[in-house]
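S.K.: need coordinates for the following:
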Amino acid sequence: MTSLPSPQLTPEVIMAQIKRRYVKVPTARNMLTVEPIAAPTATWIEEKDLDGKVNFISGKGGFKKIYQNFQKKSISTVPYGVQFDVTRDEFNFQQYVTVDDKITSAINEFNSFENDYIWNSILSNPDIPTLNVAASWSDETAAKPLKDLQQAKMAIKAATKKRFSPTTVIVPSAVYSELLDFDFVTNALYNNRDVVATGAIPALNGMTIIENDDVDPEGVGQALVCIPGQLGKLMETYPFTVVSSGWEANQNPMIHSTYFMFAQTAAAITHPETAVLLEGLLD
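M.R.: The predicted model follows:
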């Protein structure tokens, strides 16, 4: 006699678990602002430089005119997703652990793909300015990390006409490790109880330091100075969606149900001027 099917393994419960876990996992989505769109193509208006400026008004009037050019840009949204099966045995014999592992693996694979897609869109964007540091941060004597960060900060403020100032520096683990050799970092580490407990490098030049290897997938020694959420938009034709089908759809009676998770998005880097890619950080 078989066990009764568990209500914890019904399609409704499994889909709810998938959605809950997807929301709780931080990914590169935090770098962009999410915007739903009702089309398979994302479009946006890019502002160009102003022509004209504010000036003193003559006694006869004579207000100065300001013109601003705009350029319309577009990008197609792309679908991506993954699926997994729950077998009839897993459902009937209440194999929670096995199904839980499948959910975890599917979510991890989905998040990993989406994460790589967004980061590739950011790092491959030719409009994000680059800045070569004066000396590799591997050279503790010649390197000047604080000055390099300040130059990147000033470049962003100049490019945005002082509207924005960067808040975050995202560095790979290798660069993070090099920063630990500088006195201004180690002094802060050992004089701050919270920093000692967490191991996190304190803010530098008023910017939070985040360790994330996604910023340097090739290991060439680069970091991103930016304002998370300001770089652009993740345009969603279809947000993260979960659907299921029964064995009839698979024409396989040994499969109880199949779960599909998918999305269709476009990572549009609409404000590349709010970031600077620091290069040459490692020998």
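S.K.: CA only for contacts and neighbour counts going forward, please
M.R.: Fine.
S.K.: next one: Asn69 from Asp49, what distance?
M.R.: Distance, Asn69 to Asp49, using CA to CA, to the nearest Å: 7 Å.
S.K.: that's a helix at Ala152, yeah?
M.R.: Yes. Applying DSSP: H, G, I helix; E, B strand; the rest coil, one finds Ala152 inside a helix.
S.K.: list the contacts of it.
M.R.: Counting by CA atoms under 8 Å, 6 or more residues apart in numbering, Ala152 touches 131, 225, 276, 278.
S.K.: would CSV of these with secondary structure, neighbour count and distance to Thr198 be doable?
M.R.: Output for the contacts of Ala152, formatted as CSV (DSSP: H, G, I helix; E, B strand; the rest coil; neighbours: other CA atoms under 10 Å; distance: CA to CA, whole Å):
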residue, secondary structure, neighbour count, distance to Thr198
Leu131, strand, 16, 30
Val225, strand, 24, 22
Val276, strand, 24, 27
Leu278, strand, 23, 26
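S.K.: please give the structure of this sequence too, so both can be compared:
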Amino acid sequence: MLGKMRGTLLAAAAAGAVGGTAAAPLTLQDYLALSGPAPTRHVAYGAAPSQFAELFVPAGAGPFPLAVVIHGGCWTSEFGGITQMRNLAGALAAQGVAVWNVEYRRYDEDGGGYPGMYHDVASALDRLRALAGEHRLDLARVVLLGHSAGGHLAQWAAARARLPRSSPLFAADPLPVPVVISLGGLADLRHEQALIKSSCERDMAQLAGVASAARPDIFSDTSPAELLPSGVHTVLIHGEHDAVSPPRVGHDYARRARAAGDSAEVLLLPGGGHYDEVAATSPSWPLVEAQVRKALGLPAR
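M.R.: Purely as a prediction, here's the structure:
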């Protein structure tokens, strides 16, 4: 979202207007302008300003399948996130899918980074057990949906059962999630350090902490690729023209997951960039929506 993101995507915007005959991929500015309906409920899971999530409950009696949405933003508070994700949350809620839209402390917020950012995502996910009965949420039908940096956190959250007991992030009974959908995710922290640096200007210490005698490998409990096999099916979706997290990233991760014994697939969005997959009005959205419905066992539309 910084150097490479601004340069590449603004150049694409100059090539043609979104919605035209040959629409360019959505730009960062298009993404930041996204919005959606207000949530049904705002739920704090901690005392910090960023420790909350938004619950979208569809009309009807339920029980409702659930999509847990984790926004991106290069792990920094500089960019939007939860507000923009209301766009797809509203679209999914209109189809009878409940949405848990998660906010969390980024690396540049007090208590964020390692381990706070990870604790936040885990706490938000596990809080669903306390909300399921009241709001008729079907926790047997859950999909994790993460965009960009949120793809990393969604894939990490889905693999929490594999965390080493020695990790400060270990939890004995994490909420199980059978499918995770990564939208332009950056999940392999060890092997994508150069890309994360060029795309987001992030150093690994900001995302994964620093090594110590008790924790010599900072990727052992922060990088989903190090937690394979997770027993989770992973769908890696990338825009054809995504320069922040290009399709190569998804293919590399899928190969590594399959080699470890997990199931993984890659879906390419023709004409899409890094933001099209989270805009419910984009040409890419029906392909993303179809994967969400499939993961939740809902019929195709």
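S.K.: overlay them and tell me the TM-score.
M.R.: After superposition, the two chains reach a TM-score (TM-score structural alignment, normalised by the length of structure 1) of 0.21; 108 aligned residues with a CA RMSD of 6.7 Å.
S.K.: rewinding a little: which of the contacts of Ala152 of structure 1 sit farthest apart?
M.R.: Spatially, the most separated pair among these is Leu131 and Val225, at 10.3 Å (CA to CA).
S.K.: overlap in contacts of these two?
M.R.: Contacts common to Leu131 of structure 1 and Val225, judged by CA under 8 Å, 6+ apart, are 152, 276-278.
S.K.: closest to Asn120 of structure 1 among those?
M.R.: Leu277 (13.3 Å).
S.K.: report how many residues lie close to that closest one.
M.R.: 19 (other CA atoms under 10 Å).
S.K.: pretty sure it contacts Ala223?
M.R.: Yes. Between Leu277 of structure 1 and Ala223 a contact is recorded at 5.8 Å, counting by CA atoms under 8 Å.
S.K.: need the shared contacts of Leu131 and Val225 of structure 1 in CSV with distance to Asn108 of structure 1, can you?
M.R.: As requested, those are exported to CSV (distance: CA to CA, whole Å):
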residue, distance to Asn108 of structure 1
Ala152, 34
Val276, 29
Leu277, 28
Leu278, 29
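S.K.: go through those and name the one nearest Thr98 of structure 1.
M.R.: Using CA to CA, the shortest approach to Thr98 of structure 1 within the shared contacts of Leu131 and Val225 of structure 1 belongs to Leu277, at 42.9 Å.
S.K.: just say helix, strand or coil for that closest one.
M.R.: Under three-state DSSP, the three-state class of Leu277 of structure 1 is strand.
S.K.: now Ile45 of structure 1, nearest residue through space, not along the chain?
M.R.: Spatial nearest neighbour of Ile45 of structure 1, excluding adjacent residues (CA to CA, 6 or more residues apart in numbering): Lys72 at 4.6 Å.
S.K.: around that neighbour, how many other residues sit close by?
M.R.: Using other CA under 10 Å: Lys72 of structure 1 sits among 9 other residues.
S.K.: contacts for the helix or strand harbouring it next, please.
M.R.: Assigned by DSSP states H and E, Lys72 of structure 1 belongs to strand 67-76. For strand 67-76 of structure 1, the surrounding residues in contact (CA under 8 Å, 6+ apart) are 40-52, 266, 268.
S.K.: give the buried residues for the helix or strand encompassing Lys102 of structure 1.
M.R.: Taking DSSP H and E as the criterion, Lys102 of structure 1 maps to helix 96-123. For helix 96-123 of structure 1, a neighbour-count test (16 or more other CA atoms under 10 Å) marks 99, 102-103, 106-107, 110-111, 114-116, 118-119, 122-123 as buried.
S.K.: CSV for the residues you listed, including distance to Asn187 of structure 1?
M.R.: Shown next, in CSV, are these (distance: CA to CA, whole Å):
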residue, distance to Asn187 of structure 1
Val99, 48
Lys102, 46
Ile103, 44
Ala106, 43
Ile107, 40
Phe110, 41
Asn111, 37
Glu114, 38
Asn115, 34
Asp116, 35
Ile118, 36
Trp119, 33
Ile122, 34
Leu123, 33
